[in-house]
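# Could you work out the structure for the sequence below:
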Amino acid sequence: MALSVAPGATAAPASRRSPLLRYLRHPGFLIGTILLLALLAVAAAAPWLAPYSPLETDLGNTLAPASAAHPFGTDQFGRDVLSRLIWGTRISLQVAVAVMALSLTLGMAVGAVAGFFGGWVERVTVSVIDILLAFPGFLLALALVAARGSSLESVIVAVALAYTPRVAAVMRAVVLTIKPRTYVEASRALGMGNLRLLFLHVVPNSLPPVIVVATVGAATAILAEAGLSFLGLGVQPPTPTWGNVISDGQSFLASNPMISLSAGLCIAVTVVALNLLGDGLRDTLDPQMRRSSGRML
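Okay, the predicted model is just below:
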């Protein structure tokens, strides 16, 4: 006698596996994740991976070309470029993570309050966001760093504040689409207060698009840190950062281009990895994108 299997018996395990399968089937997400994990491993193992100290100078071996002892050569002070790049990975990832955390926290709070409560709170918030968005993010960060002084903490705070209006604008837009939904109105009818509605229903359902924006913001933070350091307003020498390495090599592009090119390649790989991760998160977290990809398959 044939045994019939209830439809829900296999649907539950499949539904539990489906989010992981969506990520694994997305090539951009996989490539971005692998590259970021490799960069994190390099940053964590910098004391053991770097062949020399990033601050060790050798004035008898300045601007040396690539060799077995110095794969990327040396700079004008005889410092090993590869070692400085490896240690610079720590600074760049630290800036990316800190800026993403700060901009997410501030932007989500401002955008959620403005979109949920509306009224004069929303009008004032939108006006401030529009004013801040009128300035290019890098110029705003440049002004904030100039006001606070050049340091790693100043760079993190300045870039986070410059990118917060973008997160707040996206958060407000998402909250405005979630607030009138049926389950929110039903919870309100059952007597749930505004704060509980905001934190239990509205904010959790607003996370996917905001996280994608914050991921792209992490790439922007790395570019901003490198630009500020290149201009001498970021992390100050001799601390090894990718922006400082590019600045060190700009005067020697004709004789030893590997100094600046190697740091630029590190920045490019990291930014591409974060953008691929953001694209993968967008495609896998957005229900409409999942449905369209499912139809194509």
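# contacts and neighbour counts: CA atoms only from here.
Noted.
# Now do the same contact list for the residue lying closest to Met171 once chain neighbours are set aside.
Once flanking residues are discounted, Met171 sits nearest to Gly111: 4.9 Å by Cα to Cα, 6 or more residues apart in numbering. Neighbouring residues of Gly111 by Cα atoms under 8 Å, 6 or more residues apart in numbering: Val167, Ala168, Ala169, Val170, Met171, Arg172, Ala173, Val175.
# Helix, strand, or coil at Gly111?
helix (DSSP: H, G, I helix; E, B strand; the rest coil).
# if we can go back for a sec, out of the contacts of Gly111, who's nearest Val216?
Val167 (10.6 Å; Cα to Cα).
# a strand runs through that closest one, doesn't it?
No: under three-state DSSP, Val167 sits outside any strand and is assigned helix.
# Quick check: closest non-adjacent residue to it.
In space, Val167 is closest to Gly107, 4.9 Å off (Cα to Cα, 6+ apart).
# Ser206 now?
For Ser206, the spatially nearest residue (Cα to Cα, 6+ apart) is Val174, at 6.0 Å.
# pretty sure the one you found is touching Leu207, no?
No: in this structure, Val174 is not within contact of Leu207 by Cα atoms under 8 Å, at 9.0 Å.
# Tell me the spacing between Ile31 and Val272.
10 Å (Cα to Cα, to the nearest Å).
# Same check on Ile178?
Ile178 is 31 Å from Val272, by Cα to Cα.
# Check Ala141 too.
Taking Cα to Cα, one finds Ala141 at 22 Å from Val272.
# Neighbour count for these two, which is higher?
Ala141 (26 against 18; other Cα atoms under 10 Å).
# mind listing what that one touches?
Counting by Cα under 8 Å, 6+ apart, Ala141 has contacts Val155, Ala158, Val159, Leu161, Ala162, Ala224.
# any idea which helix or strand carries the fourth one?
In other words, Leu161. Element membership for Leu161, per DSSP states H and E: helix 152-178.
# now that helix, how far from the chain's geometric center?
12 Å (Cα atoms, centre = their mean, to the nearest Å).
# so whichever helix or strand comes after that helix versus helix 152-178, what angle?
Using DSSP H and E, the next helix or strand after helix 152-178 towards the C-terminus is helix 182-189. Interaxial angle, helix 182-189 versus helix 152-178 (axes from the mean of the first three to the mean of the last three Cα atoms, to 10 degrees): 90 degrees.
# Name the residues of helix 182-189 that are buried.
Buried residues in helix 182-189, counting neighbours by 16 or more other Cα atoms under 10 Å, are found at Val184.
# which other helices and strands contact it?
Judged by 3 or more Cα pairs under 8 Å, 6 or more residues apart in numbering; DSSP states H and E, helix 182-189 is in contact with helix 194-197.
# Quick one: list the elements packing against the helix it packs on.
With contacts taken as 3+ Cα pairs under 8 Å, 6+ apart, helix 194-197 sits against helix 182-189.
# Look up how far Tyr23 lies from the residue nearest to Ser206.
For Val174 relative to Tyr23 (Cα to Cα), the value is 23 Å.
# One more, please, to line up against the first structure:
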Amino acid sequence: MNKTIDFSKPVIALAPLAGYTDLPFRSVVKNFGVDYTVSEMISSNALAYNSEKTKKMLEKSPNEDPFFIQLAGNKTEILIAAIEKLNEIDGIAGIDLNCGCPAPKVFNHGSGSNLLGDLPRLQSMLRTIKKYSNKQYTTCKVRIGVDEKIPIDIAKAIEDCGIDFIAVHGRTKKGAYKAAVDYDAIAAIKQNINIPVIANGDITDLEKAKYVLEHTKADGIMVGRGAIGKPWVFHQISSNNETISNELKKEIIIEHLQKMIMHYNEYGVVMFRKHLHTYSKGYDGANNFRDKVNTITDSKEMLELINQFF
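Have a look, this model is predicted:
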């Protein structure tokens, strides 16, 4: 039986980020007080049509519990086929509908944040998940509008579908990742609906996490880009302590590399380069280090370089 989420204290979650929050990364942050994790966004199309790459994305680490699969889609019949595949897999606590992705290829396909411009269609997708899924939770992650902010309309439409909780990124689709996050809009959603609300958007450190919880009165926070290059942010938030030793940082970086190699074999070394680019931010000699990183394909060599640099 999957663990349930305890909303009696603020919940801390890892946001799904394509290309970053894969199994190795999620298994690393899960040790730092993250209450639940979510897969990278999975196309219901790819899942329905048995893509091998997609199947690999459904795998979870043994420590990930509760674990959610995030689906993107816009057609009920394809969504049903995808849900039926997930119904056969144990260890998934819930299905999360992506209603926030601003990427043009997702938006133009009618998925992600496109659904915010057509609330009846968004509702029909959520009701489909609710009806056909055998998982404990049905949730969704939203933004606060496409071009205009309509946070309360969106939240009420979603609550009407009987879903369990909602994660809100406080920007519109148009705001992409640059506009200021509207924490007032998240606070308004919290005041107007009766299901738990998780606040998301620009939460980068302990101080910001406290501010967002206080300001929005949300039931939890979800950290995405703020954890890339510093997964220990979850340790800081959950332990309410800003300090983190260099030893612990280094240990985490090495563990992350090892998990990448376990999951992707030697290619994990190449895939880990982008993580080392962010891990090395702010260190002396970071540029030189990145140049070296970009040529390494051997795991032993990579480990040696990490040990020297950090």
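# Please state their TM-score.
Once superposed, the chains reach a TM-score of 0.25 (TM-score structural alignment, normalised by the length of structure 1), with 122 aligned residues with a Cα RMSD of 6.1 Å.
# re earlier: which residue of Val174 and Tyr23 of structure 1 possesses the greater neighbour count?
Val174 (22 against 17).
# so the one helix or strand Leu223 of structure 1 maps to versus helix 152-178, what angle?
Leu223 of structure 1 is part of helix 203-230 when elements are defined by DSSP H and E. For helix 203-230 of structure 1 against helix 152-178, the angle by the same axes, to 10 degrees is 150 degrees.
# any idea how far helix 203-230 of structure 1 is from the chain center?
4 Å.
# helices and strands around it, which ones?
Other helices and strands packing on helix 203-230 of structure 1, by 3+ Cα pairs under 8 Å, 6+ apart, are helix 81-117, helix 137-148, helix 152-178, helix 242-249, helix 258-285.
# In what element of secondary structure is Val29 of structure 2 found?
Following DSSP H and E, one finds Val29 of structure 2 within helix 23-29.
# now do Thr138 of structure 2
Counting by DSSP H and E, Thr138 of structure 2 is found in strand 137-142.
# Who are the packing partners of that strand?
Looks like strand 137-142 of structure 2 contacts strand 94-99, helix 119-132, strand 165-169 (3+ Cα pairs under 8 Å, 6+ apart).
# Tell me which other helices or strands the shortest one touches.
In terms of contact count using 3+ Cα pairs under 8 Å, 6+ apart, strand 165-169 of structure 2 is assigned the packing partners strand 137-142, strand 197-200.
# I'd say the residue nearest to Val167 of structure 1 and Pro165 touch.
Yes: contact criterion Cα under 8 Å: Gly107 of structure 1 and Pro165 qualify, at 6.4 Å.
# So what's the residue count around Asp184 of structure 2?
Around Asp184 of structure 2 there are 14 residues (other Cα under 10 Å).
# Kindly provide the distance from it to Leu86 of structure 2.
36 Å.
# Just list the residues touching the residue most central in space within structure 1, thanks.
Residue closest to the mean C-alpha point of structure 1, counted by Cα atoms, centre = their mean, is Ala218 at 1.8 Å. Neighbour list for Ala218 of structure 1: Ala96, Val97, Val99, Met100, Leu274 [criterion: Cα under 8 Å, 6+ apart].
# what's the spacing between the spatially closest residue to the third one that is not a sequence neighbour and Leu228 of structure 1?
Spelled out, that is Val99 of structure 1. Nearest residue to Val99 of structure 1 in three dimensions, chain neighbours excluded: Ala160, at 4.7 Å (Cα to Cα, 6+ apart). Distance of Ala160 of structure 1 to Leu228 of structure 1, given as Cα to Cα: 14 Å.
# who has more neighbours, these two?
Set side by side, Ala160 of structure 1 and Leu228 show more neighbours around Ala160, with 27 against 24, by other Cα under 10 Å.
# Next up, the contacts around the more buried one.
With Cα under 8 Å, 6+ apart, Ala160 of structure 1 has these contacts: Ala98, Val99, Met100, Leu102, Ser103, Ala221.
# among those residues, which two are most distant?
Leu102 and Ala221 (11.5 Å).
# Comparing these two, which residue is more hemmed in?
Ala221 (31 against 19).
# for the more buried one, what are its contacts?
Val95, Ala96, Val99, Val159, Ala160.
# Ok, Val157 of structure 1 next?
Residues in contact with Val157 of structure 1 (Cα under 8 Å, 6+ apart) are Val99, Leu102.
# Only the buried residues of stretch 206-220 of structure 1, if you could.
206-207, 209-220.
# Could I get the full set of helices for the stretch 201-310 of structure 2?
Secondary structure of the stretch 201-310 of structure 2 (DSSP state H, counting those that start in this stretch): helices located at 206-216, 233-239, 246-264, 267-271, 273-279, 286-293, 299-309.
# Packing partners of the first one?
Counting contacts by 3+ Cα pairs under 8 Å, 6+ apart, helix 206-216 of structure 2 is packed against helix 183-192, strand 197-200, strand 220-223, helix 233-239.
# now that helix against helix 183-192, angle please.
Using the same axes, to 10 degrees, helix 206-216 of structure 2 lies at 50 degrees relative to helix 183-192.
# Next, the buried residues of helix 206-216 of structure 2.
Per 16+ other Cα under 10 Å, helix 206-216 of structure 2 contains these buried residues: Leu206, Ala209, Val212, Leu213, Thr216.
# and what of the fourth one?
For helix 267-271 of structure 2, burial by neighbour count (16+ other Cα under 10 Å) applies to Gly268, Val269, Val270, Met271.
# do the third one as well
Of the residues in helix 246-264 of structure 2, those buried by neighbour count under the rule 16+ other Cα under 10 Å are 249-250, 252-261, 263.
# Leaving out chain neighbours, which residue sits closest to Ala169 of structure 1?
Gly111 (6.2 Å).
# Between helix 242-249 and the helix holding Leu223 of structure 1, find me the angle.
Using the same axes, to 10 degrees: helix 203-230 of structure 1 against helix 242-249 is 20 degrees.
# Report the angle between helix 203-230 of structure 1 and helix 81-117.
140 degrees.
# got the angle for helix 203-230 of structure 1 vs helix 137-148?
Taking the same axes, to 10 degrees, one finds helix 203-230 of structure 1 and helix 137-148 inclined to each other by 70 degrees.
# Helix 203-230 of structure 1 to helix 258-285, inter-axis angle?
Relative orientation of helix 203-230 of structure 1 and helix 258-285, computed by the same axes, to 10 degrees: 170 degrees.
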